[in-house]
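**Student:** I would like to see how this sequence folds:
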Amino acid sequence: MNSQDTQLIGVLARADSTASSLSGLLAGLLSRFAERGFPLYLVGGSVRDAMLGRLGHDLDFTTPARPVVVKEILEEWAETVWDTGIDFGTVSAAFKGQQIEITTFRADTYDGDSRNPEVVYGDTLEGDLIRRDFKVNAMAIELRADGTSQFHDPMGGLQDLAAGVLDTPAAPEVSFHDDPLRMLRAARFVSQLEFRVADRVLAAMHEMAGEIQRITVERVHAELDKLMCGVAPWDGIDVLVDTGIADYVFPEISALHMTPDEHAQHKDVYAHSLTVLRQAVEQEEDGPDLVLRWAALLHDIGKPDTRDTSSGKVTFHHHEVVGAKLARRRLKKLKYPKAIIEEIGQLVYLHMRFHGFGENQWTDSAVRRYVTDAGELLPRLHKLVRADCTTRNERKARRLQRTYDELVHRIEVLEEQEDLARVRPDLDGNEIMRILGLSPGPEVGQAWAFLKEQRLEHGPLDREEAIAKLRQWWESK
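**Tutor:** Okay, here's the model as predicted:
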């Protein structure tokens, strides 16, 4: 018995164990379907994840029963039922912590212009499975109330799963023409499952990359987030860049592929960015951090626009400023929430601040400004800056880490002495107005900004010193 046969036995055993446990949990549901003469199949990603030992609390089922019948059965059995997807043949329910979606067999047709199918109900399980995106998602397990089950794999998904391959049930050109979103899903599954894409699928993705423009930005955004939160997002991004799909959905990432000048060499910025992403992920403590991951991938996207070789050496002056603008602009086009756009943009903007100082060169003022500008992003900024060290020169790497360790220590020391998380002027607006005899207006804001600058530069001032500096500033105006 070879290793693949052994692996097949293992995944089938996991699937069988999952089927047995679900048959017990869902016995009431299964018996109701059986009484009406309808089978019920665990299907798609639920079967795949069961075989991989990673099944969650969202269960997908298919059945020949029409949606009206499915809804009636669920309302008899489930704790909660909702039918927001009923136009597409899907009814959802919740039962003992499980979210269940049951979709009637489908045999849809597509118009070739949008990804919205004309919903056509099917009559066979095989007809339903062949319309799915990938073979590994085209397997089904019929669950029965007596605890038995039957595995169905007409497309050969089990072999692909054991080999870690993503291939389409039908010709990939047909599949992607029907629904171009499947190309993004291929990259997403590379990230989530660490599978590779079959050669014929990669070729079709490259040939049909422009078809992704038929997909709404909201759907692109959702798939990109799932990709970025996978276990290997760098591999998923690589698929998008290599096939040319990134040229349409996030061209600034593709642009990181810059050809080094013969006489002014620089590291491969694209490869560096993927390494920084990987190293940022390695520092995560509580699961995927979407903001940190995007910032790590995008931290150098300003380099193509700032590349300069006029001095005989390649430079990228102010690439963090340009990069922050580019990141904000692209994420806005992809309709990311404003708060996330700002956080990612600010991390890109700040990632070079550390490199403006060397060992033993951080003044108290510089430390205060670093912490204040980062604000709540400081823990992420620490991780991003550390991840940005990809040099193969071990001595340089140790020096950079030592310098950053020193900065973190300085922050901790000042934090014990001052409230760095909330650096504010030593006088509030009401005191400023009373001392200077002002009414509310822009001059109060200017005075407040002056005092905050003094606080950052000199640390906490006692009240009399703060008043003296304020009066001196006012008189100089």
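**Student:** drop to CA atoms for contacts and neighbour counts, all remaining ones
**Tutor:** Fine.
**Student:** Hmm, Arg330 and Phe250 touching each other?
**Tutor:** Yes: Phe250 lies in contact with Arg330 (Cα atoms under 8 Å); the separation is 7.2 Å.
**Student:** ok, which stretches of the stretch 1-150 of the chain are helices?
**Tutor:** Counting by DSSP state H, counting those that start in this stretch, the stretch 1-150 of the chain has these helices, from start to end: 3-25, 27-35, 45-51, 67-77, 125-130.
**Student:** Let's compare: structure for the following, please.
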Amino acid sequence: MKILTDEELAQVLDKDIFRRISTAADKLGVDCYVVGGYVRDIFLERPSNDIDVVVVGSGISVASELKQMLGRKARLTVFRNFGTAQVKFRDIEVEFVGARRESYSHDSRKPVVEDGTLEDDQNRRDFTINAMAVCLNSDRFGELVDPFDGIYDLEDRIICTPLDPDVTFSDDPLRMLRCIRFATQLNFHIEDETFAALERNAHRIKIISGERIKDELNKIMMTPTPSRGFVDLQRCGLLNLILPELAALDIVEMRNNRGHKNNFYHTLEVLDNVCRRSDNLWLRWAALMHDVGKTRSKRWDAVAGWTFHNHNIIGAKMVPAVFRRLMLPLDAKMKYVQRLVDLHMRPIVIADEVVTDSAVRRLMSDAGDDIDDLMTLCEADITSKNEVRKKRFLENFRVVREKLTDLKEKDYKRLLQPCIDGNEIMEMFHLRPCREVGTLKQTLKDAVLDNRVPNEREPLMALLMEKAREMGLA
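**Tutor:** Next up is the predicted model:
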């Protein structure tokens, strides 16, 4: 972080776009300020493309004047219902809004808006670090207006609200998720009273749509260490309201002095491990969801202790409900997450035994194009504190990857599907789609994957007829 004087801020903002905004505001005789994230990121020395400008007066008028100055290459979009406007010029986007004050009803996050002063506008901001403003008028160009000492909160790496946090969060409960998201993105701490307000107001999140929640969760997921955000969500009670399937993993049950690991913190460790390996959002979601089936599959066995048999299958079946509730895509992205959750135990089982070509062929066939991501997830899932066991698993995973590479190079993928398909089987035995057709197809596929029969028509036909006779079909 870098503390800047007003003169230094003026130098930072000495760019064509800000000088033109300054000229437009002066021409119209209104006060004009750049605010919010752009100002915050100047001090944090972070790149920012979001330029928000507050006008004490009509933001639309200043935007229109700027458009006239920039000419035909600039595009102006006006949102009169909201009193805002946007100007796009080359790769720059500037949002204009008139300074305003807001008041809220208890059952909605949509405020009643009135014209206001700069002070009113800063009062309505979510956090002190987002409430700073820098004047763009020529006589005060570069002057910082920081009534809530946001600059010191930046310096101390603290997230807190400008006014009473209970009012801030109750008025617009989405701000609770934004609070945790900013703390996670910036690696800041949430001030104690602000965090206590998160706990007191968590129930208010129920009035926020799944789509808005999804947007904030995805931003947390795309940070370098999303576990920070999910721990805060759990601590303040929000997680149980938006992702109860994940929150339910935060338990260690003891019986006969034998307990299982805390699967919530294990999941977050796996998620962070994946984030170090990949920036794929949906692979990160697969990591977050990979063990959600453990709560429903947990059983006590007097000999084996705690077991979680088929938690991968149960977890995969839980994915659609979570995606539907959070308005996440229900297309191929959801299917991808389901597939990885379903298959995430397979490489571990292979790596716990002798790594055979047959087992790797089957895994490759079932995972398809997602095989590399599945291996990344499974390697991230090795969080054992037993270094000897961990080293053995990772070494076996290396062998699995080598075999996968060899099989790809030999174009095995092309050969994994038997050359006799289901349509031909139905035609041969005068069957409609049914269980018998599936059994015959699986018999041929198993034989090819196990390398017991070459993927050639004549030997496969012989095997097919033999199996059909056993089933009374021929």
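**Student:** Of the helices of the stretch 1-150 of the first structure, which stretch is the most buried?
**Tutor:** helix 45-51 (a mean of 22; mean count of other Cα atoms under 10 Å).
**Student:** Figure out how far that helix is from the centre of its chain.
**Tutor:** 22 Å (Cα atoms, centre = their mean, to the nearest Å).
**Student:** Where in the second structure does it fall?
**Tutor:** The counterpart of helix 45-51 of the first structure in the second structure, counting by TM-score structural alignment, spans residues 37-43.
**Student:** So what touches that stretch?
**Tutor:** With Cα atoms under 8 Å, 6 or more residues apart in numbering as the test, stretch 37-43 of the second structure has contacts from 1-4, 47-52, 129-130, 132-134.
**Student:** Stretch 26-38 of the first structure now?
**Tutor:** 23, 39-40, 63-65, 73-74, 77, 143-146.
**Student:** Following the top helix by length along the second structure in sequence, what is the next regular element?
**Tutor:** Using DSSP state H, we find that the single longest helix of the second structure is helix 387-409. Next along the chain after helix 387-409 of the second structure, taking DSSP states H and E as the criterion, comes helix 412-415.
**Student:** That next one against the first structure, how far on average?
**Tutor:** Overlaying the first structure shows helix 412-415 of the second structure at a mean distance of 5.0 Å from the equivalent residues (mean Cα distance after the TM-score superposition for the first structure).
**Student:** Okay, strands next: where are they in the stretch 151-300 of the first structure?
**Tutor:** Using DSSP state E, counting those that start in this stretch, the strands of the stretch 151-300 of the first structure run over residues 165-166, 196-197.
**Student:** which of those strands sits most buried?
**Tutor:** Mean neighbour counts for the strands of the stretch 151-300 of the first structure (mean count of other Cα under 10 Å) peak at strand 165-166, with a mean of 24.
**Student:** What residues in the second structure pair up with that one?
**Tutor:** With TM-score structural alignment as the criterion, strand 165-166 of the first structure aligns to 158-159.
**Student:** Give me the contact list for the matching stretch.
**Tutor:** With Cα under 8 Å, 6+ apart, stretch 158-159 of the second structure has contacts from Phe127, Thr128, Ile129, Asp153, Cys179, Phe182, Ala183, Phe188, His189, Ile190, Glu191, Thr194.
**Student:** Any figure for the gap between the alignment partner in the second structure of Arg36 of the first structure and Cys135 of the second structure?
**Tutor:** Counting by TM-score structural alignment, Arg36 of the first structure corresponds to Leu28 in the second structure. Leu28 of the second structure sits 15 Å away from Cys135 of the second structure, taking Cα to Cα, to the nearest Å as the criterion.
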